[in-house]
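Student: What follows is a predicted protein model with its sequence.
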Amino acid sequence: MTGTIIENLSGRKLAVLVTFLLLCQITCFLIGGLVAPMPANVQNILGTVCKDTSIMKNDTTKWFYNRGKGKCKSVDLGETRHDVSERDIVFAFQMPIPREGETYDYSRWQQNLIGVLQIDIGYHSQMEVKPRSTITIDARLAYRNKEDPDYDWKLYTQSVEKRVLDCDIDIKTEDYLYNCSHIPLFELGSLYHDYYLLNIRLPIDTPDMNAHIGHIQDMWVTVINQNGGFTKVWLSLKTVFFPCIIGILVWFWRRIHMLERKPVLLEKMLLTLGIALCFLNAPFEYLTLQFDLPFMLLLGDIRQGVFYATLFSFWLIFAGEHMLIQDASAQSSLKQYWRHLSAVAMGCISLFIFDMCERGVQLRNPFYSIWVTDLGTNLALTFIILAGISTGVYFLFLCYLVWQVFINISQKRQSLPTMCSVRRLHYEGIIYRFKFLMLATLICAALTVIGFILGQVAEGQWKWDENIELEYTSAFFTGVYGMWNIYIFSLLVLYAPSHKRWPVNDNTSDTQNLSEEIEFRGFPNERSEISSLTSFIRKATID
């Protein structure tokens, strides 16, 4: 009678396979810890205060920058100047920061760029900043490449945005600055060009516009981009894992079709999980080296969301299938798990809608942010908090299911002493292997949940203005990513149908073996052995 490879693989071969997979896992952690740099770079840029003497303030062909030919005429806002009004002030930011005698530019390997605005406001008794004032920003973003002249800036995008300026001060004296919150400014889904230039104006088109924001002394823009060295390591891992998972998927499905039965639920879920992992592994990022693809951030979120949904659904079915004790004629289906899968689907759909509300709109307007209003901020924080709580509850529920599975194992193990020696050793080996696999599943689930929660916190900390110190190292990124591939690879190998047949006769009658097999059929041979058992019963009846 046939079963799965995990049941029939010899101990020596299984030890070699597990050792190889553990070495691959250690290698993934070492690559992240020893080879890859930090995942993201953070650079603080002080804005150059320029004086705009032109009559046409809306001219998008005129740009102000602090380095290069035709740089702007700088102004010191700390001095009292009667020849400069608010309409004439332009804050210029060149990204990256230009350095004398050095050529430093952005690389397409750096993938994306996020800008966060910080404003220094000095205290004046006659110009106090009101709590939660509204600041109107006229932001214009330009770009140029290495082959372009220093003055040849081209318009990338522009927008007039309103942001909430939340400031407070401890000591109200002229020498102190307000403590103001960070303001999310823009987010680019690709870094296709070499240099970027940001010009910010504070318009006063109406009497109430920017009337309660105090005396601004300086502006800072914090830019965050993915590290190019980390991207190279990350894509190298994808390039290696992508064909490996495709190859093992083809091998797995061929072994399924060699059997004289239809695939069972667990095998279908394994195939779906493998396809979702291939979608995640596909190195689409190589296309950004040649083309400007601002939707890559959104596509990456969708790919990760599809993988999370499939992985979380698989774990529920994986534990549930090994917990069921069914008749030989019973067949599992997704309908039996509709409650669990509905909860996972609702969570993933909610996160997808939230992501589309921000990054979907940013494809048209990079200066848009859902965090700019109280309603949007509360809604975004609610989504993130609920996502963290939901994943924590999911992990606890998965632990409960695994505990139920172990109870089922203990109940089945009580029948081992009554079996013949060959069968007892066979099933004891299966029990130990299955327990090890379930513990590996729990470890994988724990690291996945931790990574998901930390990812949500790390992405939102600049936007909700919380000073959270997160050392989100490259080793954790590459280790968890490698763990997903190694774990799913091992499942596809171990749960593929085996073509070996182990003996059913150990100096005992076929009737005794058959009764033992019926007594133990609920664990863990699954429906692959149940179908074989049905054929064996039919054959015995005919004989």
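Tutor: All right, it came through fine. Numbers count the residues shown, from 1 in each chain.
Student: From here on, just use CA atoms for contacts and neighbour counts.
Tutor: Fine.
Student: Now do stretch 171-191: distance to the chain's middle.
Tutor: Between the centre of stretch 171-191 and the centre of its chain there are 27 Å (CA atoms, centre = their mean, to the nearest Å).
Student: cool, stretch 201-216 as well?
Tutor: The answer for stretch 201-216 is 39 Å, by CA atoms, centre = their mean.
Student: For it, measure first residue to last.
Tutor: End-to-end distance for stretch 201-216: 12 Å, by CA to CA, to the nearest Å.
Student: roughly how far apart are residue 135 and residue 161?
Tutor: 8 Å.
Student: which one of these two has more residues nearby?
Tutor: residue 135 (18 against 15; other CA atoms under 10 Å).
Student: and the more buried one, helix, strand or coil?
Tutor: Three-state call for residue 135 (DSSP: H, G, I helix; E, B strand; the rest coil): strand.
Student: show me the contacts for it.
Tutor: Going by CA atoms under 8 Å, 6 or more residues apart in numbering, residue 135 touches 162, 163, 164, 165, 202, 209, 210, 213.
Student: does the first one belong to a helix or a strand, and which?
Tutor: Applying DSSP states H and E as the criterion places residue 162 in strand 154-165.
Student: Following element in sequence after that strand, please.
Tutor: strand 167-168.
Student: Determine the set of other helices and strands touching the helix or strand just after that following strand.
Tutor: For strand 167-168, the following helix or strand on the C-terminal side (DSSP H and E) is strand 179-180. With contacts taken as 3 or more CA pairs under 8 Å, 6 or more residues apart in numbering; DSSP states H and E, strand 179-180 sits against strand 113-122, strand 167-168.
Student: can you tell which of these is closest to residue 281?
Tutor: Evaluated over the helices and strands packed on strand 179-180, closeness to residue 281 peaks at strand 113-122, with 22.5 Å, by CA to CA.
Student: before we move on, the earlier item: got a ChimeraX select line for the buried ones in the contacts of residue 135?
Tutor: To isolate in ChimeraX the members of the contacts of residue 135 that are buried, counting by 16 or more other CA atoms under 10 Å, one can use:
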select :163,164,165,202,210,213
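Student: Between the contacts of residue 135, which sits nearest residue 244?
Tutor: Nearest to residue 244, judged by CA to CA, of the contacts of residue 135 is residue 163 at 47.7 Å.
Student: Distance-wise, check the closest one relative to residue 117.
Tutor: From residue 163 to residue 117 the distance is 10 Å (CA to CA).
Student: Spit out the contact partners of residue 28.
Tutor: Shown in contact with residue 28 (CA under 8 Å, 6+ apart): 475, 478, 479, 482.
Student: who does the strand holding residue 162 touch, helix- and strand-wise?
Tutor: With contacts taken as 3+ CA pairs under 8 Å, 6+ apart, strand 154-165 sits against strand 133-144, strand 183-188.
Student: this is the comparison structure:
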Amino acid sequence: MAGAIIENMSTKKLVIVGVTLLLFQALSFMVGGLIAPGPTTAINYLATKCVDTTKNKQESKWFMPWGPNHCQKISTFEEAVAKRIEANNIVFAVHIPMQGKEMSPWFQFMLVILQFDILFKMHNQIEDGAVVTIDVSLAYRDDLYSEWTEMARSFERRNLNCKFSFEKNLGSQDRQYECDPLPFMEVGSVAHKYYLVNIRLPVNERKKVNIGIGEIKDIHLVSIHQNGGFTKVWFAMKTFLTPSILIIMIWYWRRITLMTRPPVLLEK
């Protein structure tokens, strides 16, 4: 008898197929809700202010915020002024992940957002349309005692979008601007265990580089990556469902070929 596959199935078989599909759907929801962790994790890193004491600025040197070979640090820019350290000699260093942790390829990707803490100063306010120029370099390694390998280096410009909720007078000095987070970088695959970010804010008054951006107090990096546990559950479900779909397709095509008429376009 010519007709669609579903029309030739008995009521019992149709009920079995429908109930099986509903059970698989319910099981998938339960796995996602009860077993799998949250899809992503966001970690806030406070950059360490390192002092670049190298005389040859052409050398490639990496500044570590902690560990046996950690950099020479300062806590505030007032300390830098007291020690006569120029802004061009300050490097903001961030190690990803935190001490005692390591990254994993199960994290899939790493998205990093930049956040400035900028203080209000009467003599150094943020100008309209202010643009910050950052000299950023990224390195990686897979062992705590190996040398850092450069992964990327770039000069980037970002528009500052900040507002000040107080009156701009002497009484409001050292209050903080409210600045929007800035896109910083994205790593498409987390193939290494440790990453090191070094950020410089070069100042050049003649070329108007990083002039009129206010007094930067601190730099925060927010790292967002996919949770390894979520990736494993997701991968396991895909591994299970892909062969199941193939088996269903083979069964369906076998039923099609057993019919006395040739298959129609929609069935193909």
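Tutor: In hand now; what should we look at? Predicted model only: the values in this text are computed from it and were never measured.
Student: TM-score for these two?
Tutor: Scored against TM-score structural alignment, normalised by the length of the second structure, the superposed chains reach a TM-score of 0.91; 261 aligned residues with a CA RMSD of 1.7 Å.
Student: what about the strand holding residue 162 of the first structure, how far off from the second structure?
Tutor: With mean CA distance after the TM-score superposition for the first structure, strand 154-165 of the first structure departs from the second structure by a mean of 0.9 Å once superposed.
Student: Need the nearest residue in space to the equivalent of residue 112 of the second structure over in the first structure, chain neighbours excluded.
Tutor: Aligned against the first structure by TM-score structural alignment, residue 112 of the second structure finds its counterpart in residue 115. Closest residue to residue 115 of the first structure apart from its sequence neighbours, by CA to CA, 6 or more residues apart in numbering: residue 223 at 4.6 Å.
Student: before we move on, the earlier item: make sure the match of residue 112 of the second structure is actually in contact with residue 222.
Tutor: Yes - under the criterion of CA atoms under 8 Å, residue 115 of the first structure makes contact with residue 222 at 5.7 Å.
Student: which one of the two has more residues nearby?
Tutor: Between residue 115 of the first structure and residue 222, counted using other CA under 10 Å, residue 115 has the larger neighbour count: 23 against 19.
Student: give the contact list for that one.
Tutor: Taking CA under 8 Å, 6+ apart as the test, what residue 115 of the first structure contacts is 184, 185, 186, 187, 221, 222, 223, 224.
Student: can you do 6 Å?
Tutor: Contacts here follow CA atoms under 6 Å, 6 or more residues apart in numbering; on that basis residue 115 of the first structure touches 185, 186, 222, 223.
Student: residues near the nearest residue to residue 351 of the first structure once chain neighbours are set aside, how many?
Tutor: Excluding the flanking residues, the one nearest residue 351 of the first structure by CA to CA, 6+ apart is residue 383, at 7.2 Å. Other residues lying near residue 383 of the first structure total 17 when counted by other CA under 10 Å.
Student: Just the strands from the stretch 1-150 of the first structure, written as ranges.
Tutor: For the stretch 1-150 of the first structure, the strands defined by DSSP state E, counting those that start in this stretch cover 40-46, 48-51, 89-95, 113-122, 133-144.
Student: looking at the ones you listed, which is closest to residue 402 of the first structure?
Tutor: strand 40-46 (36.9 Å).
Student: From the contact counts, what lies against the closest one?
Tutor: strand 215-226 (3 or more CA pairs under 6 Å, 6 or more residues apart in numbering; DSSP states H and E).
Student: let's see 8 Å
Tutor: Using 3+ CA pairs under 8 Å, 6+ apart, strand 40-46 of the first structure sits against strand 89-95, strand 215-226.
Student: residues making contact with the longest one?
Tutor: In other words, strand 215-226 of the first structure. Contacts of strand 215-226 of the first structure (CA under 8 Å, 6+ apart): 39-47, 49, 77-78, 91, 93, 110-124, 127.
Student: before we move on, back to that, any idea how far the strand holding residue 162 of the first structure is from the middle of the chain?
Tutor: 28 Å.
Student: go on, stretch 273-283 of the first structure?
Tutor: 13 Å.
Student: tell me, that stretch lands on which residues of the second structure?
Tutor: The aligned range for stretch 273-283 of the first structure is empty, by TM-score structural alignment.
Student: Quick check: buried residues in that stretch?
Tutor: So for stretch 273-283 of the first structure, counting by 16+ other CA under 10 Å, buried means 273, 274, 275, 276, 277, 278, 279, 280, 281, 282, 283.
Student: do the same with stretch 203-222 of the first structure
Tutor: 203, 210, 211, 212, 213, 214, 215, 218, 219, 220, 221, 222.
Student: And stretch 98-118 of the second structure, by the same measure?
Tutor: For stretch 98-118 of the second structure, a neighbour-count test (16+ other CA under 10 Å) marks 103-104, 106-116, 118 as buried.
Student: Over to stretch 242-249 of the first structure?
Tutor: Quick answer for stretch 242-249 of the first structure (16+ other CA under 10 Å): 242, 245, 246, 248, 249.
Student: can I get those in CSV with secondary structure and distance to residue 311 of the first structure?
Tutor: Supplementary listing: these in CSV, determined by DSSP: H, G, I helix; E, B strand; the rest coil; distance: CA to CA, whole Å:
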residue, secondary structure, distance to residue 311 of the first structure
242, helix, 17
245, helix, 15
246, helix, 17
248, helix, 17
249, helix, 16
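Student: And the residues you listed, which is closest to residue 539 of the first structure?
Tutor: residue 249 (33.4 Å).
Student: quick one: contacts for whatever residue of the first structure lines up with residue 196 of the second structure?
Tutor: In the first structure, residue 196 of the second structure lines up with residue 197, judged by TM-score structural alignment. Contact analysis of residue 197 of the first structure by CA under 8 Å, 6+ apart lists 65, 92, 93, 94, 95, 141, 142, 143, 153.
Student: how near is residue 197 of the first structure to residue 535 of the first structure?
Tutor: From residue 197 of the first structure to residue 535 of the first structure the distance is 73 Å (CA to CA).
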